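Enquirer: have a look at this prediction, sequence included:
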Amino acid sequence: MLLVVLPYLLGCAAFLTVFLARHDRLPDPMATHFSGAGRADGYTALGSFPYVALALLLVPAVLFAALAYGMRGGRTRALVAFGYALAGLLGYLLCALVLGNARAGADGTGARMGMGELGVALAVAAAAGGLGWLLAGRDATPAREPAPVVAPRLELRDGEAVTWTRSITSRPLRRIGLALVLPGAAVGLLAGWGAGAGPVVGGLLVCAFSAARITVDRHGLTATLPWLPRPRLRIPLDRIASATSRPIDPLPDLGGWGYRVVPGRSGLVLRSGEAVVARLITGSEFVVTVDDAATAAALLDALAARAGGRA
């Protein structure tokens, strides 16, 4: 995690050094947005600019640290490289923005940032990403896909109604949500809620969708929010050929957390670990990570068998 956060801390130090060294020459407001021709067409108050700039560096630092924590021992090399590249890009652009405003004069209308600066920023990002790739070292060798967990088959009598339900919470998503809300609230208090509202609203939405209630019953496999009936994700019994359970790793198996779709597989993955794996009649898989997945899968398989009339 320290390796992931390091370039953002260096970016903050570089920005603060340049900002404090040129503070007396900076216009108020500062030019912070530029047209395709490189001319300034958007401005930010000098008093709030450093808080916004530091938030731009610290928010992704916390996000990448949370992701690295959730992926420890797994495939983190690409994550570290991307994090370094983003830190290099943001750090260079923020420093270049300060220097460009310092050369612009008292009103800031003469500030320029053309495509050349963007090209240099991309080159810095590429170099930083390469450094992160080297520092991260090789990922652990992926293990072979684990065999399905064999659970005792559940025998259901005709007309017997059975329901299994359980809630699950994603710690990585909750950390990401808090990592957006807390800096966003700080920026809102210091620089105005116009600058902090976006991260706060986004963080609250991430926190709201970081938990789910999984239910297996006569309707099939259903996932909803713990406190709301909608939105709802349901796989009916007539679409399920069989069901079992096995461990799922979100990043290599489905490309990340949340509702995911990859060739031959889709599902709702809020954490790594055991999951209900429903084999659909189309040949693809639908997976849901949840505790006690073996029991849920055994019930789902029995319900699907009874609904389809198979032995």
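Expert: Received the coordinates, thanks. Residues are numbered from 1 along each chain as shown.

Enquirer: all contacts plus neighbour counts: C-alpha atoms, from now on.
Expert: Noted.

Enquirer: show me how far the top helix by length along the chain is from its chain's centre.
Expert: Using DSSP state H, we find that the single longest helix of the chain is helix 77-102. A distance of 20 Å separates the centroid of the chain from that of helix 77-102, by C-alpha atoms, centre = their mean, to the nearest Å.

Enquirer: the structure to be compared is supplied as follows:
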Amino acid sequence: MTVDGTAPSRPALRRFMLVAVWLPVALVALGVAVQLLLLLPQAPATIAVHWNASGEADRFAPAWTQPIATVVFGLGVPVLIALTSLPGLRRGDHGPTYRLMGATAAAVSAMVSVALTWTLAMQAGLDSAADAPAVWPALVTSLVAASVAGVAAWFVQPRGESTGAVTPPAIPLALSAHEQALWMRTTSIARGAAIAIFAGVLVIALSAAVAGVTGAEPLLVWFLVGVAVLLLAIAATTLAFHVRVDDSGMHVESVLGIPRYHVPLGDIESAARVDVNPMGEFGGWGLRLSTGGRFGVVLRAGEAIEVLRRSGTRFVVTVDDAATGAALLEALVSRAAARP
């Protein structure tokens, strides 16, 4: 049982496993079995694996790579989704993000299995892969299969919505009329997440280097370089933030200076210490939007300051000693309201 009184939902966990793990395994196994037993013996040694915008085959590979690609892509994404989601689900976390992740895993496996099996089937019996027909029927069918699998997986899983409980404001610190107070902390993303982010940047950068060395189209190379640079910039500006509470409000600023956020004291309705589940509430880590008008600097799971603004929107930042920061904000807001 979790500390907030929410028991881990065993049906939710079982159904997530069903749609995000066992369904992809079954779809990929079926696709690979058809490819190995029925299609590969009839396919040419080299098959088309890429088609241009007009639907004509323009890249080729050994036929035996098709079952391998089906396993790698058809199970790779679902495995990553499961590894990311299962720890939270086992703790009893909930939220529509987990439901979406399960549906995405099912959709990806269905799309890959159908697309790669179909494109191999349409080349069975050909003398040359250059004679491969247009790929459009395979693409349309795979997208339909992905839609059906994703929608079905969404509805198979329980809704798992939060109870909608509102956290009461923090108890204000005791401040005299002219007493000055300042609270500061630095918050940073978990080490494992930071390593994963930079590993992703490195993979993209290496892909760009390989594409350049192997003579890929310049547009693709520059696209990969641009993606790597963009991801590096996003990572560098969101790995750590300084959080400050003073008589002007709450300031949250990246250690590099950008981005920065300021919630003025006069714009604060209340402040509370809350517990944040990044996946369940915000769909991940970083600068995140959520339902209910919430925006967060969400770098890890755990305690956070949540500020309710007078507009009704909420600003959340995960930080240690959030109770003290929220209590000081409440005291400053109360004192400002009491002044003539």
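Expert: Great, that's in hand. Owing to the predicted nature of the structure, the values given are computational and were not obtained by experimental measurement.

Enquirer: could you point out which element follows the longest helix of the first structure?
Expert: Downstream of helix 77-102 of the first structure, the next assigned helix or strand under DSSP states H and E is helix 115-136.

Enquirer: my guess is residue 12 of the first structure contacts residue 56, does it?
Expert: No - at 9.6 Å, residue 12 of the first structure does not count as touching residue 56 under the criterion of C-alpha atoms under 8 Å.

Enquirer: helices or strands up against the longest helix of the first structure?
Expert: Contacts defined by 3 or more C-alpha pairs under 8 Å, 6 or more residues apart in numbering; DSSP states H and E place helix 77-102 of the first structure against helix 2-22, strand 30-34, helix 49-70, helix 115-136.

Enquirer: redo that, cut-off 7 Å
Expert: Helices and strands touching helix 77-102 of the first structure, by 3 or more C-alpha pairs under 7 Å, 6 or more residues apart in numbering; DSSP states H and E, are helix 2-22, helix 49-70, helix 115-136.

Enquirer: and the last one, how far from the chain's centre?
Expert: Helix 115-136 of the first structure has its C-alpha centroid displaced from the chain centroid by 22 Å (C-alpha atoms, centre = their mean).

Enquirer: and the angle for that helix with helix 2-22?
Expert: 150 degrees (axes from the mean of the first three to the mean of the last three C-alpha atoms, to 10 degrees).

Enquirer: pull out the buried residues from helix 115-136 of the first structure.
Expert: Residues of helix 115-136 of the first structure classed as buried: 117, 121-122, 124-130, 132-133, 136 (neighbour count, 16 or more other C-alpha atoms under 10 Å).

Enquirer: what does residue 22 of the first structure align to in the second structure?
Expert: Under the alignment defined by TM-score structural alignment, residue 22 of the first structure corresponds to residue 40 in the second structure.

Enquirer: residues touching its match, list them.
Expert: residue 63 (C-alpha atoms under 7 Å, 6 or more residues apart in numbering).

Enquirer: sorry, back to before: tell me which of the helices and strands packed on helix 77-102 of the first structure lies nearest to residue 294 of the first structure.
Expert: Smallest distance to residue 294 of the first structure across those (C-alpha to C-alpha): 23.4 Å, for helix 49-70.

Enquirer: packing partners for that closest one?
Expert: Packing partners of helix 49-70 of the first structure (3+ C-alpha pairs under 7 Å, 6+ apart): helix 2-22, helix 77-102, helix 171-191.
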